[in-house]
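K.L.:
Structure of the sequence below:
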Amino acid sequence: MQVNGVAALVTGGASGLGGATAAALAEKGASVYALDLPRAVEDAPKVEGVTYVAADVTDADQVQAAVDEAAGGRHPLRVVVNCAGIGPSARVLSKKGRHDLALFRKVVEINLVGTFTVLTIAAEAIAKTDPLDHGQRGVVINTASIAAFDGQVGQVAYSSSKGGVVGLNLPAARDLASSGIRVLTIAPGIIDTPMLATVSDEFRAALAEGVPFPKRLGLPSEYAALALSMIEQDYLNGEVIRLDGSLRMAPR
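P.N.:
As a prediction, this is how the structure comes out:
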């Protein structure tokens, strides 16, 4: 499927993986709607072809409004990339006590339920578009993490949420096949996003050293390039692809 001349919705689109993907899609000729929280939208850089939409992925009404805006433009909505997410760390039991149950719910609500909310509402809109070759109408790309497979100490909530994203991938692809909508997932490793901006150079170097090859942090632009390739490969469906330099995370 060609990106030029379609509308695309990118969650978490103001920075990081989402920001890089939104910019890459716009450069390829898509009309991009970058969904993010209000404060993130206020601080987002101006990118030609990208319209920022303030919305919370856990609020179905706000997601519906964002999807309506993306689908109501001059180009059909055919691409969705879910990048919104959080990754706080907490152990099941620690010196501070047991894991905060509210925090666990929040992580799952944003990372998993938020992803499903966007997927479901957007799929309804994409299903109404005119079919292209072989009945295809669009594609949804979700973001998991290698923590879905190799969760470390303190990642119980994050790993659970991202494992859920992996788990929904294939059945969602099968559910939406009759509507001509593909569903795919990227599971990134250690990517140099704003979440790593506050750590020391020494810590960043240690993270990079743990990657088998290439021994460096991944780049948001590499995530964006993979997403674009997945969009264009029409026969790729129901698959989870790791983007991690063959890294397998140690327990801590």
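
K.L.:
From now on I want contacts and neighbour counts done on CA atoms only, so please keep to that.
P.N.:
OK.

K.L.:
And T129, how close does it get to A34?
P.N.:
20 Å (Cα to Cα, to the nearest Å).

K.L.:
Strands of the stretch 51-200 of the chain, start to end?
P.N.:
77-82, 93-94, 97-98, 138-143, 181-188 (DSSP state E, counting those that start in this stretch).

K.L.:
So which of T129 and A34 has more stuff around it?
P.N.:
Using other Cα atoms under 10 Å, the more surrounded residue of T129 and A34 is A34, with 29 against 17.

K.L.:
Go ahead and confirm P214 touches G245.
P.N.:
Yes: between P214 and G245 there is a contact under Cα atoms under 8 Å: 5.9 Å.

K.L.:
Look at these two and report which has more neighbours.
P.N.:
Comparing P214 with G245 by other Cα under 10 Å, the one with more neighbours is G245, at 19 against 14.

K.L.:
Which of the three states applies to the closest residue to the more buried one other than its chain neighbours?
P.N.:
Spatial nearest neighbour of G245, excluding adjacent residues (Cα to Cα, 6 or more residues apart in numbering): F213 at 5.2 Å. Classification of F213 by DSSP: H, G, I helix; E, B strand; the rest coil places it in coil.

K.L.:
From A70, how far off is the closest residue to D130 other than its chain neighbours?
P.N.:
Spatially, and ignoring its direct neighbours in sequence, D130 is nearest to R137 (6.9 Å; Cα to Cα, 6+ apart). The spacing between R137 and A70, counted by Cα to Cα, is 15 Å.

K.L.:
do A90 as well
P.N.:
37 Å.

K.L.:
If you count surrounding residues, which of the two has more?
P.N.:
A70 (26 against 19).

K.L.:
That one: what's it in contact with?
P.N.:
The neighbourhood of A70, defined by Cα atoms under 8 Å, 6 or more residues apart in numbering, consists of 7-9, 32-33, 77.

K.L.:
Here is a second sequence; please produce its structure as well for comparison:
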Amino acid sequence: MQIEQHSFLVTGGASGLGESVVRAIVAQGGKVVIADLNESMGQALVDELGDHARFVRCDVTSGDEVQAAVDMAEKEFGGLQGSINCAGIAVVQKLLDRDNNPANLDAFSRGVNINLVGSFNVARLVAASIAKRVANANNADSSVEKNADNGVIINTASIAAFDGQVGQASYSSSKAGVVGLTLPLARELARHGIRVMTIAPGVFATPMMDTIPEKAREQLEAGVPYPKRLGNPNEFAKLVTHIIDNAYLNGEVIRLDGAIRMV
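P.N.:
I've put the predicted structure just below:
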């Protein structure tokens, strides 16, 4: 699928990996609805990028708010060709604290709800929009191309889905759930010509990393075999645009991590 003149929903698109994806899509002539909770950063990005971008405040766990983002894409850009879900949070807590008190269940559930349920919520509503558009096109034109690449849904997992660390029970399990969504959704949506892919990034230079001590950052960089540094958000965006372009990428999870394996 070409990016030019096609429209995509990017959740978590106001900063970090999502922002890099938004910029890459617009740079290639695509159109983007940025769905994020940060209104000031999201609107500032739209003001910078111009007519090919729109912003909507969106909690990915809300069916109504995600549907509003889909509706905006349909109204402003004539429909959606795909979504890139970058919205997520990292919940850090051990199962037991130093005094053997149990972890906070609400905190665990919040991480799973945003990272996993939110990914499913976005996928279901975007897929419905694309499938309805495709069905209408098929009804109007019997000569529609067989094996047409009608849409693509790209979710964001993490290497924590495979190499979870102590204190990452919520984050790791929620991202493992995102990995587990990939193949069944790809198989189900194949009849609509909609692909489903997942990227599992390693340690990237995002605003989340700005909150950790410099020594911890250096240790993370040292753990990457090559290149021995944090990932650049532009490298994540390059993989996203390649997935959009390459119609034979479907039902797979791609680790983007410089060969790091957390132990």
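
K.L.:
one step back: alignment lookup: the residue nearest to G245 of the first structure to the second structure.
P.N.:
In the second structure, F213 of the first structure lines up with Y226, judged by TM-score structural alignment.

K.L.:
doesn't A259 make contact with its match?
P.N.:
Yes: Y226 of the second structure is within contact range of A259, at 6.9 Å (criterion: Cα under 8 Å).

K.L.:
What is the burial count for S200 of the first structure?
P.N.:
10.

K.L.:
counterpart of it in the second structure?
P.N.:
In the second structure, S200 of the first structure lands on P213 (TM-score structural alignment).

K.L.:
ok, now how distant is that match from N232 of the second structure?
P.N.:
19 Å.

K.L.:
Repeat that for D106 of the second structure.
P.N.:
D106 of the second structure sits 32 Å away from N232 of the second structure, going by Cα to Cα.

K.L.:
same question, E221 of the second structure
P.N.:
12 Å.

K.L.:
With A87 of the second structure instead?
P.N.:
Here the criterion is Cα to Cα. By it, A87 of the second structure lies 18 Å from N232 of the second structure.

K.L.:
Those two: which has the busier surroundings?
P.N.:
Between A87 of the second structure and N232, A87 has the larger neighbour count (other Cα under 10 Å), namely 26 against 15.

K.L.:
As a markdown table, the contacts of A70 of the first structure with secondary structure, distance to T193 of the first structure and neighbour count would be great.
P.N.:
As requested, these are exported to a markdown table (DSSP: H, G, I helix; E, B strand; the rest coil; distance: Cα to Cα, whole Å; neighbours: other Cα atoms under 10 Å):
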| residue | secondary structure | distance to T193 of the first structure | neighbour count |
| --- | --- | --- | --- |
| A7 | strand | 25 | 24 |
| A8 | strand | 22 | 28 |
| L9 | strand | 20 | 33 |
| V32 | strand | 21 | 29 |
| Y33 | strand | 20 | 26 |
| L77 | strand | 27 | 32 |
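
K.L.:
Identify, from those residues, the entry nearest to G151 of the first structure.
P.N.:
L9 (28.8 Å; Cα to Cα).

K.L.:
Report the separation between that closest one and G87 of the first structure.
P.N.:
22 Å.

K.L.:
Contact partners for the equivalent of R91 of the first structure over in the second structure?
P.N.:
Taking TM-score structural alignment, the alignment pairs R91 of the first structure with K94 from the second structure. K94 of the second structure sits next to 103, 166-169 when contact means Cα under 8 Å, 6+ apart.

K.L.:
what's the first-to-last distance across stretch 19-39 of the first structure?
P.N.:
Taking Cα to Cα, the first and last residues of stretch 19-39 of the first structure lie 14 Å apart.

K.L.:
I misspoke; the intended subject was stretch 207-224 of the second structure.
P.N.:
End-to-end for stretch 207-224 of the second structure, by Cα to Cα: 19 Å.

K.L.:
Equivalent analysis for stretch 72-81 of the second structure, please.
P.N.:
13 Å.

K.L.:
which of the residues in that stretch are buried?
P.N.:
Residues of stretch 72-81 of the second structure classed as buried: 72-74, 76-77, 79-81 (neighbour count, 16 or more other Cα atoms under 10 Å).

K.L.:
Stretch 241-260 of the second structure now?
P.N.:
Applying 16+ other Cα under 10 Å to stretch 241-260 of the second structure flags 241, 243-244, 247, 250-251, 253-258, 260 as buried.

K.L.:
State the distance from D210 of the second structure to G16 of the second structure.
P.N.:
Applying Cα to Cα to D210 of the second structure and G16 of the second structure gives a distance of 11 Å.

K.L.:
Quick check on these two: which one has the bigger neighbour count.
P.N.:
Taking neighbours as other Cα under 10 Å, D210 of the second structure and G16 compare with G16 leading, 20 against 10.

K.L.:
Can you tell me what the more buried one aligns to in the first structure?
P.N.:
With TM-score structural alignment as the criterion, G16 of the second structure matches G16.

K.L.:
Am I right that its match is in contact with P220?
P.N.:
Yes: between G16 of the first structure and P220 there is a contact under Cα under 8 Å: 6.2 Å.

K.L.:
Now for those two: what residues contact both?
P.N.:
With Cα under 8 Å, 6+ apart as the test, G16 of the first structure and P220 both reach T193.
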